[in-house]
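Asks: Let me see the structure of the following:
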Amino acid sequence: MVQLKHSGPNASTFFNELFELPVPTTGTFDGPNLNVLRVAYSFRDRERKAKRSQTKTFFVPETQEAISTSSFDSTDVLASVVSPSNQRRALLREVSDDKGKKRIVEIWFGSRLEASLDVTEKHEEFNTDLFLSTLSFSPSETALLYSAEAKLDKSTFEGGKADPFDKFRFTPHAGETMYTKKRSTIYLFRWANPGDARSTILPTRTKNDVSLSVLKPVETPAVPVLFGQAVFASEDRIIATGYEYTGDGKLMGVKFCYNKPTALYELQLGPEEKKDDSNTEKSEDKKDAPKLPTVAARVATRLTPPERTVRTPRVLRDENGAATHLFWLSNALGGAHNASATLYSKQLASDASGGQDGEAKALVGPVAEPEPGAFPGIFADDIAQRGFLRVGDTTQVVISSGWGARNTVLLVDASSGAVKELTPSVKGEPQVSYGLLCTDGRNRVVCSRHSPTLPPEVVLGTVDAKGGVSWKVIDTTVVSTELDDALKGLEYSVVPITGRKSVEAIHIGPKSSATDDKKPYSLLMPHGGPHANSMVTFSYLAASFALDGYTLCSPNYTGSTGYGENFVQGLIGNCGSLDVEDCIAAARHFNDQGISENGKWAIWGGSHGGFLTGHLIGQYPDFFRAAILCNPVISLGEISTSDIPDWYYAECGLPFTPATLMTPEMYAKLWAVSPISYVDNVKTPALLCVGEADKRVAPTQGIGYYHALKGRNKVVEMLTFPGETHAMDGVECAATWYEATRDWIRAWTS
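Replies: Take a look at the predicted model:
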């Protein structure tokens, strides 16, 4: 029997180089004239087994061509934001020394440190994820909102001042990758009085001049809420996203699930309540929660209706810095976890008028059935921090969104809702993807531009008064001459699948030759989600396989995003059948087109892609020579530890409420559409890779499948990774499961 055996560190010619390539993640303009651009890059350091960050600084004056750059390691900077005047920058920093980790909040005015505070003993880790994070300057630039995990005050229990059971009382967490987030709290950091002129540099502040307060609502919302994504609308008015607990006490997993109970809330700041000094310095245990002063915050009426969800509120300001409008993305509550988003706006009452806000207005809604090549609706995670441009006499909201098999950048007229694509495909040329990094709030955008054969390059676009854009490449990914030549030997295309409505597949592989007698092995790679998609983006994983000689087929099956709302919703109630049929149809179409060859297929999939892999090797046992399943969904009825239990019901067309219990009838239906029901048919040698800390798909799903296969004398191996979550993206873990995948395929296809 062939077993998994490592073929050596250099078994893939280009994997190590591809694995460590830097990826641009965010950008910011700053400086009084917005002529300084900082771009952050993330990269994997395999030697240190750690992810690291680097920031490059570019000088980008609008009237000159010259661009000078410098770079520095920014691994200890977890998050940053530029102030409304562009003169200040706030940093959340985490540094390590011989005593452990320290957390520091810093305010910089140009190159001068204006204020800082060591908050290590004030709270636990900063929240810097997309969902619970907050980082917002007040209009006067004398205060900063940020989010962190509150400490549990052990002294109140040990001193007999509280019910000792409260120390152990169950508190839900925020789900996948955020299972340490239970008490996400918004903090208010002040270093000056609001009356101080924001354009004048303040004297350097010491710890005696600054204050840190907890934002504490004095009126409890109707349901328990965790607040995040808070932004200042005025000096005393804050708009925040509230993540609401369900009726059965759950806090549903929020990561990339936009159908969960959320709402916009208004918090009105009151006076700061002074801390009780008699209780603050007596504890010997420095791990006790400090007695921070609180700022009373009145919770206004819920700003959005209960049948809608919300995310990333963004405030538009006029040339004087006054807030004029609020924008946010919204989805329907329940159903598909990532469907078309609606962009909403509402006019904000000015401080001087004291009037009422305007009514919420839907600027752009879902597109049910887009015409071929037409706008398919908004498929986006967020609106950028400074997500606005001035184009002629109009204000445009800038959104990075999926459009078919690519990512693009949209301009949405803030008044009319008219949509224009800023980065359209060029007819006759291969499709490329653009990812928005930042805007200057005026007429410039910065994007990463890439494709399956083009590593990311950073491009600066200048938008004219008519919405046209001219691009300048300001940074490219440096690769070896050998890798550059090898990537030029690859080709890719987007292939429509005959007989499957709107279904496409991305083909990547070595350039074909008329003299080729034998075709290479093909690898079917269905994406996860299921409401996500495969795109023409640069991926070290896809590039590594293609450079190793494989032909890749990545289908966008029914349920994928970027093809209109009906295509997303078409999977609901058809999970485990329609998506499976689309995937096998894509592979067969590649055979029919002469791209691939029957009998020379392997398959790899993670999450819902693992679900599809289990189905395909069970329903088509003679089609694939090798299979790899990463954190797969195997049995839909066994869902007890998922942070999104509604997913399993919704995808199969079953109702779900906080009172829902699994019944024998429900279980029978879920069993019938699960890969486990086909386990007896499996012939394909299967490798399972499982993250032991996965909160989205219980590790028991993959482990149970391993035992089911092994108990039936099937060929199966499994690797498990302690501490790894659903994505299994730790540096050592990601490198290991790629190499295991490579060696498993080679073992069964050579």
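
Asks: C-alpha only now, for contacts and for neighbours.
Replies: Noted.

Asks: tell me which residues of the lengthiest strand in the chain are tucked away?
Replies: The longest strand of the chain (DSSP state E) is strand 262-273. Going by neighbour count (16 or more other CA atoms under 10 Å), the buried part of strand 262-273 is 262-270.

Asks: Alongside the first, I'd like the structure of this one:
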Amino acid sequence: MESPVLRSPEEIAALYRELSQCPSLSSACIGPEVTTQYGGKYCNIYTEWSQQDLERAESVKFCRQYLIFHDSQAIVYSGPSGTCTEIKGELLSRESPSGALKAVLRKASTGKGEEKQFLEVWDQNRKVKSVNLTALEKHGNVYEEDQFGCLAWSHSETHLLYVAERKRPKAESFFQSKAPELSSGCADEEELARPEKRDKAVKGEQFVYHDDWGEALVGKSVPALCVLDVESSNISVLEGVPEHISPGQAFWSPGDTGVVFVGWWHEPFRLGLRHCTNRRSALFYVDLTQGRCELLSDDTQAVWSPRLSPDQCRIVYLENGTLGPHQQCSRLRMYDWYTKVTSTVLDVVPRQSQGQFTGIYCAALPGLCWAADSRRVVLDTAQRSRQELLVVDTLTGSVSSLTAGTLLGSWALLTIDRDLLVARFSTPSCPPTLKVAFLPGAGHEPQVSWVCLEEVTPVPDISWAIRALQPPPEQQNPQYEGLDFEAILLQPSKGLEPRKPPLVVMPHGGPHSVSTASWMLNPAALCRMGFAVLIVNYRGSLGFGQDNIASLPGHVGCQDVKDVQYCVERVLQEEPLDAARVAVVGGSHGGFLACHLIGQYPGTYQACVVRNPVVNMASMISSTDIPDWCATEAGFPYAPDALPDPARWAEMLHKSPMQYVAQVRAPVLLMLGEEDRRVPPKQGQEYYRALKARGIPARLLWYTGNNHALSGVEAEADGFMNMALWLLQHLRC
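Replies: Here you go, the predicted model:
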């Protein structure tokens, strides 16, 4: 018996509007501790959230505050303080160490439609400083993203450190006419004082190409470390950083004697950096008293996310090998500031022992991650198909879970201060909730007691479960035998009568990423419409050990495709699903897999939707910001000076979905971002034309102003509606 599926475009739009209003929780900050006259203690927790505003076609950011009364070991009372307030124009914000001051980087439009950046300092109840960074022209735009960006108070709270694009000399044509010189008696003193009047333009440089850091980092080319003297408002651009290094993720060293930062090598040219934790980089220290730059880590690896302990004695950071898979199982390393000794706290985990720690797979460590004892570190990481909170003892290397015994779902640490933890929890059927707890003493971590600050009602009529799968013997990788993988299955649970919903298969991108059991808007909305949704973490995904990751390069288009197909066939056999109505949806490498599946298994799938898919690795390698990805995943070593190799191009084409386009029968909807630097839209256009030439129904949506993520609010909403209607039409729901 077929299950009813929501069909009305108006009802589908109303459902999407309702679920898109579930806000995402992005950050939290714990205010100073206050002791009352009766001896009790309380503090304020400031949180930032965002949600889609479909009418304004933008993502709006807002804050909400909460009061926590406690005795330093347990929470006595907690609750919201006031209502939500929208945040306007904030790019970065940071509380000072004492909590007395707050720095804000803000963008604001002038009356002429120009955007300017301001660096503000606020005390408890007023703005005490506003510096127009754009007008000063000491540097270009400040970096607000988390790859390079930072806003760091000195320990003395007298200086602010940030990263901005290094100022370039103005350029003009060889044929630029000179303005007549004014006599000193006629010159406007204010005009002469402006920086652009003092700077001499360089002729013939206006069309010089400047290499940047690729997808989502367009225009970010030469970052510079900058310091604001809060008292005088003077801005300095720090010298001493090696010319072949791009600095970022900086903070003040112990004693404010200098600046510690991560430096990325950018010679001979920059490769895409977003979601690529395998780029050669190292930890550096610029000594401001002596003007020298010192290397603090191995300079042959990839490092990121350095975090200074509360006692200012140790720095922990993450480390990977260079090149190879873009994301891998990482080491947790620690540098002792005073002994100058570096140690490995946690090493790469090849394989998971039964029920044990699977390794670290972090895009970044939390901004504040140290316990008050300056010995333990708290972090969140994928552990198979869940994201868990873990406590790592940096002296013994022991790992304890803070979430193992809790409800099934996924956790993320927002901050920890004075051992008060603030975390986000969600499931595939429950939007993010805000939880707090005190970190128990060493050895007692499992006794943690979580308190929910912001209750959220789960979305009704969605059931879900995580399924473990073992590839059949003929699909084992002989170099990495015995690996398993998982999938998350969402099903509509409304009603008790027998019903067979259609199935939407969703392999993730990457390929070295992971879909965790957390809130995801599109799968939840599809499930509420009446579809079952299968999210597959095939071999090669993060969270299952380094061997799992290493098993895929050289086998893309085969091992990952067979894992997804095997999972689909098992689920269709074991669950009450309609095998005659199956679709596949994916983006990036997930789109690569979707196009492979409809080509290799045309009898299984009746519809396909892909976002910025990889369809031809051979043609992509010369136009993407990550040419190393094409080589690595095809099974070849990457070298920046490598010349075109016909044999390798042939092998990349052989592993690409374009090889199977003649066998495709399913109608295909493509969504492409005009500004995608990762998988350039020519890839999707190539596939679209190949489908049209063979008479396969195909539709192409072209999103201007969007890059690889297609994360613009308008693009996301339109993409969902078009996907839903395409599935309804071609699955004959």
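
Asks: hang on, the earlier thing: for the longest strand of the first structure, which helices and strands make contact with it?
Replies: strand 237-244, strand 294-299, strand 308-317 (3 or more CA pairs under 8 Å, 6 or more residues apart in numbering; DSSP states H and E).

Asks: looking at these, which is closest to Glu724 of the first structure?
Replies: Closest to Glu724 of the first structure of those, according to CA to CA: strand 237-244, at 25.0 Å.

Asks: Average offset of that closest one relative to the second structure?
Replies: Compared with the second structure after fitting, strand 237-244 of the first structure has a mean deviation of 1.0 Å; criterion: mean CA distance after the TM-score superposition for the first structure.

Asks: against the second structure, where does that strand fall?
Replies: Using TM-score structural alignment, strand 237-244 of the first structure lines up with residues 258-265 of the second structure.

Asks: Looking at the second structure, name the residue matched to His707 of the first structure.
Replies: Per TM-score structural alignment, His707 of the first structure is aligned with Arg689.

Asks: Give the helix, strand or coil label for that match.
Replies: What DSSP: H, G, I helix; E, B strand; the rest coil gives for Arg689 of the second structure is helix.

Asks: And for the one 10 residues further on?
Replies: For Arg699 of the second structure, the secondary-structure state derived from three-state DSSP is strand.

Asks: So it is in contact with Leu670, correct?
Replies: Yes: here Arg699 of the second structure reaches Leu670: they are 6.2 Å apart, a contact under CA atoms under 8 Å.

Asks: Could you check which of those two has the larger neighbour count?
Replies: Legend: neighbour count by other CA atoms under 10 Å for Arg699 of the second structure and Leu670, higher for Leu670 (23 against 15).

Asks: In contact with Ala626 of the first structure, which residues?
Replies: 601-603, 684-686, 744-745, 748-749 (CA atoms under 8 Å, 6 or more residues apart in numbering).

Asks: Find the nearest non-adjacent residue to Leu113 of the first structure, please.
Replies: Ile107 (6.1 Å; CA to CA, 6 or more residues apart in numbering).

Asks: To which residue of the second structure is Pro424 of the first structure aligned?
Replies: Under TM-score structural alignment, Pro424 of the first structure pairs with Ala404 in the second structure.

Asks: so that match touches Glu388, yeah?
Replies: Yes: look at Ala404 of the second structure against Glu388 with CA under 8 Å: they come within range, at 7.3 Å.

Asks: ok, and what's touching stretch 698-714 of the second structure?
Replies: 52-54, 57-59, 215-216, 588, 612, 667-679, 688, 691-692, 715-716.

Asks: Columns mean neighbour count on top of the helices and strands packed on strand 262-273 of the first structure, output as JSON lines?
Replies: Formatted as JSON lines, those follow (neighbours: other CA atoms under 10 Å):
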{"stretch": "strand 237-244", "mean neighbour count": "23"}
{"stretch": "strand 294-299", "mean neighbour count": "20"}
{"stretch": "strand 308-317", "mean neighbour count": "23"}
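
Asks: could you dump the ones you listed to JSON lines with distance to Tyr492 of the first structure?
Replies: Converted to JSON lines, those look like this (distance: least, CA to CA, whole Å):
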{"stretch": "strand 237-244", "distance to Tyr492 of the first structure": "40"}
{"stretch": "strand 294-299", "distance to Tyr492 of the first structure": "52"}
{"stretch": "strand 308-317", "distance to Tyr492 of the first structure": "34"}
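
Asks: in stretch 30-49 of the second structure, what's buried?
Replies: Those would be 30-33, 41-49, for stretch 30-49 of the second structure by 16+ other CA under 10 Å.

Asks: closest to Arg375 of the second structure among those?
Replies: Using CA to CA, Ile30 comes nearest to Arg375 of the second structure of these, at 20.4 Å.

Asks: ok, that closest one - contacts?
Replies: Ile30 of the second structure touches 43-46, 415-417, counting by CA under 8 Å, 6+ apart.

Asks: Relative to Asp419 of the second structure, how far out is it?
Replies: Ile30 of the second structure is 11 Å from Asp419 of the second structure, where distance means CA to CA, to the nearest Å.

Asks: what's the answer for Trp411 of the second structure, then?
Replies: Trp411 of the second structure sits 17 Å away from Asp419 of the second structure, going by CA to CA.

Asks: Among the two, which residue is more densely surrounded?
Replies: Remark: of Trp411 of the second structure and Asp419, Trp411 carries more neighbours, 28 against 20, as counted by other CA under 10 Å.

Asks: what's around the equivalent of Glu165 of the second structure over in the first structure, how many residues?
Replies: Using TM-score structural alignment, the partner of Glu165 of the second structure in the first structure is Glu149. Neighbourhood size, Glu149 of the first structure [other CA under 10 Å]: 20.

Asks: number of nearby residues for the closest residue to Glu149 of the first structure other than its chain neighbours?
Replies: Using CA to CA, 6+ apart and skipping the chain neighbours, the partner closest in space to Glu149 of the first structure is Ser184 (4.5 Å). The local packing of Ser184 of the first structure (other CA under 10 Å) involves 25 other residues.

Asks: residue contacts, the equivalent of Ser184 of the first structure over in the second structure?
Replies: Pairing criterion TM-score structural alignment: the partner of Ser184 of the first structure within the second structure is identified as Pro223. Pro223 of the second structure makes contact with 148, 163-166, 246-248, according to CA under 8 Å, 6+ apart.
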